[in-house]
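Trainee: structure for the following, please:
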Amino acid sequence: MDKNPSKTSAASAATTEKATTTTTLHNTGVSLHNTRVSLHNVRRVLQNFLLIWLDANIDESQEDFKNSLAHLRHIVASITTFTNVQECTDFLREIESEKAFMIVSGSLGQHIVPKIYTWPQLHSIYVFCNNRSVHEQWAKNILKIKGVHTNIESICKALQNDSARCDRALISISFRGIDASFMYTQLIKEALLEINDDEDGDNKSIREFAEYCRLQNDIATDEIESVEREYHQHTPIWWYTAPFFIYSMLNRGLRLLDVDIILKMGFFIRHLHRHIEKLHREQQSKVKTAKVLTVYRGQGLSLQDFEKVKQTKGGLMSFNNFLSTSRDRDLSLNAFARPAALQDSDSVGILFVMIIDPKLCATSSTPYVDVNNLSFFSDEGSEILFSTHTIFRIDQIKHIDDHDTERLWQVNLTFTGNDDHDLNALTAHMRKELSWTKGWSRLGDILIKMGHSAKAEQLYQILVDNAHKANDRANYNYQLGLVYSNMGEYSKALASHQQALDIRKKTLPPNHPDLATSYNTIGLVYSNMGEYSKALASHQQALDIRKKTLPPNHLDLATSYNTIGLVYSNRGEYSKALSFYEQALDIRQKILPPTHPDIATSYNNIGLIYSNMGEYTKALSFYEQALHIRQNILPPNHPDLATSYNTVGLVHSNMGDYAKALSFYEQALDICQKMLPPNHPDFAQSYNNIGWVYSNMSEYSKALSCYERALDIRQKILPPNHPDLATSYSNIGKVYSEMGKYSKALASHQRALDIYQKTLPPEHPNFAQSYNNMAMAYQNMGEYVKALPFLEQAINICQKSLPPNHPNFAQSYKNMGMVYQNMGNYKKALSFFERALDINEKSLPPSHPHIALVRNSIECVKKKM
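Mentor: I've put the predicted structure just below:
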């Protein structure tokens, strides 16, 4: 994948966009026996639930407390104790991805539980006291309270049942067709299955998995030791069905698309699937005639998820995890569905009735197995276990009559295989893009596509170090270059891409497609570094090769057109940029599935051109198309979503809707904080954009703080004359002007102008912005004669580089009117104000604050005349 930035106006920073390239690579066969992706040692919750214990009299030094904690940790390893009610509720409020069980003393519970029992993250409450009769009175009407207890043993028993029920409900289900999580976990599983156990270093995987769990301090030590010591003494099915942490941890990883967990449990996913696959073949070989199978699954569903099921009736739903079902309807109903309805006010009890055609399972690579005598609970001979990624059609939803509850439902499903879904074409295309390699390298490429650059970097660095063939070294260095670009480490990216290019020049013919790929990605790095002439030269080398060797509608030509469009966009040549972007989109729409990420990239880039040309309605339309695709096919925290949130926010900011802009910018920043290193350029972009909104909302101290954070990042990671640094200086100068610090403002604007003069073509629209800023600094200092020439230069550049009704014209005319007004030339001032108003009324929404400001200026001038 190529990484390329899309420029906004001078008011905001560079966004980052991707354009995918196709490479002709081959399976590497590199042994990774000693290879591991070392994950960050960050404290994390590995299970679906945690336990909170609130009691004002907790004394952690007491033996009774220590013993109680030890008993509880056999069920829930992650336990947090509190003696302060406010601290406890603050902690509970922050929980998003897990369910919380709560032990609370009777006295505190009586006051706090009525305030929090409706919180959806709170699953079950256990009142722990010495006087049961007193506290049963207030507790009896709160469904989430699972008893008033006088000893820890009874709490443990209740907690055991509730945690198992919670685990069963918290699995990865897609209710509205097939989503991105389904596609990416399927691709990851396919890559994991390509890795041989001897290649993976089986015992080493187990040891490192155990060490990873210890580092999180979230799993009972004796359970970790059991897995490490006894893993090979039992089958994968036994471990999956055992009441240990493996079931909960794996399902959490698949439900949240938690790459850390999935990678660390990759060996187990592989072992469990292969075990099911092997036994499926053995069991089916003994069946003369395959009969339709009916199985059942009882569980709880949240009220919100049940609404999704009802809305999807007739459509598809999928289970992304290993799916445990039963032949026994009564067991599924009474042991799992009814308790969920009876004991949790936030849930309904669901009995899934699944019709399975064994022939369809065989053709769709979805094996299942009867685990009689294979599971941990060997006496339960009715369980059927499916491998991951089963897809069903929702046929019927009907209420189950029950004298104890109205929240019990049956949902009839028919197995459809795992190819009958909307994302199938996109998944097939993704597989094609990944077909250049297998195993670990394919896994790294998937991580890049998912936006997990740090993990991909660790993996590809190991692959580079272990590569012996020149072709492999070139390919892995190329991938590393993509990773470093995505991480904002452009010097490293350039070095890696240059190494790949040097190897390819020595080993490939002069017009080989991989040489074009290298030239193109090197050009992207130069674009990110602000060296646009070098970027254009590299892109032209790539395009020359591709035109000689590829058919006119090849995707690699679309990539070249996209990246050349990027350079022209950065140089302010918007008409040329739009032409290249449209050529790229035309090819992509002919070849790619309509939801492919590269089509979203094209929409976003075209939107940016329209935004820079002042056509905000068109820009918003393209941005929203890009965002819609990304929301449907990317993981929820993918950096490209942050890009879309930033660009949509930019349009709302330009249209004067600052509250809506701020909301989008904050969503972008939230993703950056979760996915990117702290000095990534996208952080600077987010801080810059948020600062711009605060500035327009007259919150100048907040704006200055954001701008300074953006500048600090850019000074650390960008070349000293990068245009984004000029953007930061320019915006800081504007805030200084608003704060009355005119000398500082002028100095900042001069630094911005100096950088632009060194790096941008002389008619770039950013010069108009810079000249306007200089003029306003002189105007604020009362030096009107000095201000006028800068404004004249700004208008001259706008006339050469922008459409006639671009808002930047209005800004220049308004500023010119202000200078003439201050000079007492009211006739000229009025003329410029009226021209500014005319453009603003044509290009901006009627409620935009700029229109009101110009009207006020006109009224003031008229009064003085």
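Trainee: C-alpha from now on. contacts and neighbour counts both.
Mentor: Fine.
Trainee: quick one, longest helix in the chain?
Mentor: In the chain, with assignment by DSSP state H, the single longest helix is helix 266-285.
Trainee: quick check: next helix or strand after that one?
Mentor: Moving toward the C-terminus from helix 266-285, the next helix or strand (DSSP states H and E) is strand 293-302.
Trainee: which strands or helices does that next one pack on?
Mentor: When contacts are defined as 3 or more Cα pairs under 8 Å, 6 or more residues apart in numbering; DSSP states H and E, strand 293-302 sits against helix 152-169, strand 323-326, helix 329-332, helix 338-343, strand 347-356.
Trainee: tell me which residues in the longest one are buried?
Mentor: Neighbour-count burial for helix 152-169, with 16 or more other Cα atoms under 10 Å as criterion, is recorded at 152, 155-156, 159-160, 162-163, 165-169.
Trainee: quick one: the residue nearest the centre of the chain from F767, how far?
Mentor: Closest residue to the average C-alpha location of the chain: N637 at 1.4 Å, with Cα atoms, centre = their mean. Distance of N637 to F767, given as Cα to Cα, to the nearest Å: 36 Å.
Trainee: one more sequence to fold, the one below, so I can look at both together:
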Amino acid sequence: MCRELGQLKEAEELQTKAVELRKDQFGEDHAYTLDNMARLASFFYDQRDWKKAEALQVKILNLRKGVLGEEHADTLQSIQNLAMTYSKQGQWDKSINLQMQLVEKSKAVLGKEHSATLRYISKLAFEYGEKGYWEEAQELHIQVIETKRMTIGQGHLDTLASMESLAFTLSRQGKHDQAEKISREVLTLSEDVLRRGAQARDDSWALLNLGNWAELLSRQGKYTEAESIHREALARSEMVFGRKTKYTLPSMHNLAGCLRRQGKYAEAERLSQENLALRIDIMGKEHRRTLLAMNNLGSVLHSQGKLAEAEKVYHETLALRKKTLGTTHEDTLISMNDLSLVFRDQGKYDKAEQTAQEGLEIREKTFGKNHVFLLPVKNNLAKIYIDQGKYVEAETMLQETIRRKTELSGENHPETLFMKSNLADALSGQGKWAEAEHMHQAILATRQTKLGEEHPDTLKSTVKLAGAQSGQGKHGDALQLYEHACKIYQETLGLEHPDTQTCLKDCAESRRRVNEEASTHEGRGNVLQPGNSDGAAKDCAGALGELSI
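Mentor: Now for the predicted structure:
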């Protein structure tokens, strides 16, 4: 009950007391004691207290090996639990090694078709994905799906879950058409389950698949389609569970996020406010999920430039997370990072740098200097350096951060590409335009292949490449890129989205420079010839005219 209410310290005290009572009553290596220890470790895991979870899980595993043997089901589950804790800390090699051992043991003890074996294989596939080994992950997901189709059937919920995992894996490889096809199939099969007269769990499952499909479309930048599906999911959830229930809150949260990404901030803010109010009412203000909703509201305010309001929300979230979760908790550190970002966007660079540096130091002391959790805050700190004109410091930090991220996740991982894009910005700031252009070209090519032409990240790369070309005086090349990006921005995000407006202004400035160059070269004529980029250039000017009305 304490856990459900978000009273985490009280819940931990009760769990710890239960373990001690079991030890006194039965001894440390008794099955009852080990079960209670496992529940306490699960509590630490759910609260993202990875170090405590890991220490206790190692102890449980060793005790179960001694008492139950290497091949007992509880021992196998302990291996799985420890592997997942390693994964959550970014120790993917350790996790994969344990998972591979686990799969082989489970096959030998339980059989290749046992549900536990299939679950372990699915977890191993997930770990491969975390390392960027998408093809290996895809192969394992297909293996699991084929086995489940033979044993429990195509329409079983567990089969559908594996199909959804395969769709996600395909999407991360840039195989969006295949991913969307599978996701649609999952949705159709889920609807069949409902039509056969299913229970509440099936209602929840169909809604979950609907939300997953929408998120898949969002990852492709298909926000209009995603929004429509998120609205359907919310409407269905209200019909099944009611609006003011914890079961409807995820659909509300997802729709708000989709609206924010499209720049539809008014509705996104309204939904985020409602979501937060409902969570406070249902779960209490200090519940971890309530604080997540509070942080999301801060993000909506931040995105629309309401920086003072966002700062206030981030401050409150950070204070409550420190109180309920502690200074070293992952959620608390995320709040510190978000707060530093809003400081940066207000030009409060000293506060931004101080907050980011404090968060970095806590992460180093808690997880070690080479831990994956340090990389996001280092990336953020480098961006702060760039905004301050400290380009050399930013370049040095990003070079090391990119090297480490590439080792962990590969050179084409989305987060690696974000870091590379920031490095290119640091190079541009030093006037190293050719190097920056080369980096932006490589990033753009990768994003075009993996995400598609219309994805927001691809468009940002297009605009940044145009900026690097413009910095070298290649205004004609830059103009073509700006026009291409502006056209897609208007089609996908709409004329009033901030990214569209920024692109249009850059496009107009690029066109002005091209015309200036043309006017200084007699006999060459205006480079903006009808049938070339003149129509698109007029679109830039016309769109800006609409914005000024």
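Trainee: TM-score for this pair?
Mentor: For these two chains in superposition, a TM-score of 0.62 is obtained (TM-score structural alignment, normalised by the length of structure 2); 452 aligned residues with a Cα RMSD of 5.6 Å.
Trainee: if we can go back for a sec, check which helices and strands the longest helix of structure 1 sits against.
Mentor: Partner elements for helix 266-285 of structure 1 (3+ Cα pairs under 8 Å, 6+ apart): helix 180-193, helix 202-216, helix 236-241, strand 368-370.
Trainee: out of these, which gets nearest to I732 of structure 1?
Mentor: Distance to I732 of structure 1, taken as Cα to Cα, is lowest for helix 180-193 among these, at 40.0 Å.
Trainee: what residues of the very next helix or strand once past that closest one count as buried?
Mentor: Counting by DSSP H and E, the element after helix 180-193 of structure 1 in chain order, helix or strand, is helix 197-200. Within helix 197-200 of structure 1, the residues that count as buried by 16+ other Cα under 10 Å are 199-200.
Trainee: same check on stretch 321-337 of structure 2?
Mentor: Neighbour count says stretch 321-337 of structure 2 has 321-322, 324-337 buried, by 16+ other Cα under 10 Å.
Trainee: farthest-separated two in those residues?
Mentor: T324 and N337 (18.0 Å).
Trainee: mind checking what M163 of structure 2 lines up with in structure 1?
Mentor: In structure 1, the residue matched to M163 of structure 2 (TM-score structural alignment) is Y519.
Trainee: what sits against that match?
Mentor: Counting by Cα atoms under 8 Å, 6 or more residues apart in numbering, Y519 of structure 1 makes contact with 501, 538-539, 541-542.
Trainee: ok, and the residues you listed in structure 2?
Mentor: Retained in structure 2 by both residues aligned by TM-score structural alignment, their matches' Cα atoms under 8 Å are the following of the contacts of Y519 of structure 1: 501, 538-539, 542.
Trainee: what ranges do the strands span in the stretch 151-300 of structure 2?
Mentor: Counting by DSSP state E, counting those that start in this stretch, the stretch 151-300 of structure 2 has no strands to list.
Trainee: would you map the helices across it?
Mentor: 157-172, 176-195, 200-219, 223-241, 249-261, 265-283, 288-303 (DSSP state H, counting those that start in this stretch).
Trainee: indicate which one of those helices is closest to K23 of structure 2.
Mentor: Among the helices of the stretch 151-300 of structure 2, helix 288-303 sits nearest to K23 of structure 2 (Cα to Cα), with 30.3 Å.
Trainee: buried residues, the closest one. List them.
Mentor: Applying 16+ other Cα under 10 Å to helix 288-303 of structure 2 flags 288-303 as buried.
Trainee: same question, stretch 502-513 of structure 2
Mentor: 503-511, 513.
Trainee: what residue of structure 1 matches up with H438 of structure 2?
Mentor: H438 of structure 2 maps onto A747 in structure 1, by TM-score structural alignment.
Trainee: tell me which element that match falls in.
Mentor: Here A747 of structure 1 is assigned to helix 742-759, by DSSP H and E.
Trainee: residues near the closest residue to H413 of structure 2 other than its chain neighbours, how many?
Mentor: Distances taken as Cα to Cα, 6 or more residues apart in numbering place G132 nearest to H413 of structure 2, at 6.8 Å, with adjacent residues excluded. For G132 of structure 2, the count of nearby residues is 21 (other Cα atoms under 10 Å).
Trainee: I591 of structure 1 too?
Mentor: 12.
Trainee: rewinding a little: from R297 of structure 1, how far out is the nearest residue to the match of H438 of structure 2 once chain neighbours are set aside?
Mentor: Distance criterion Cα to Cα, 6+ apart; nearest residue to A747 of structure 1, sequence neighbours excluded, is G733 at 7.5 Å. Per Cα to Cα, G733 of structure 1 is found 63 Å from R297 of structure 1.
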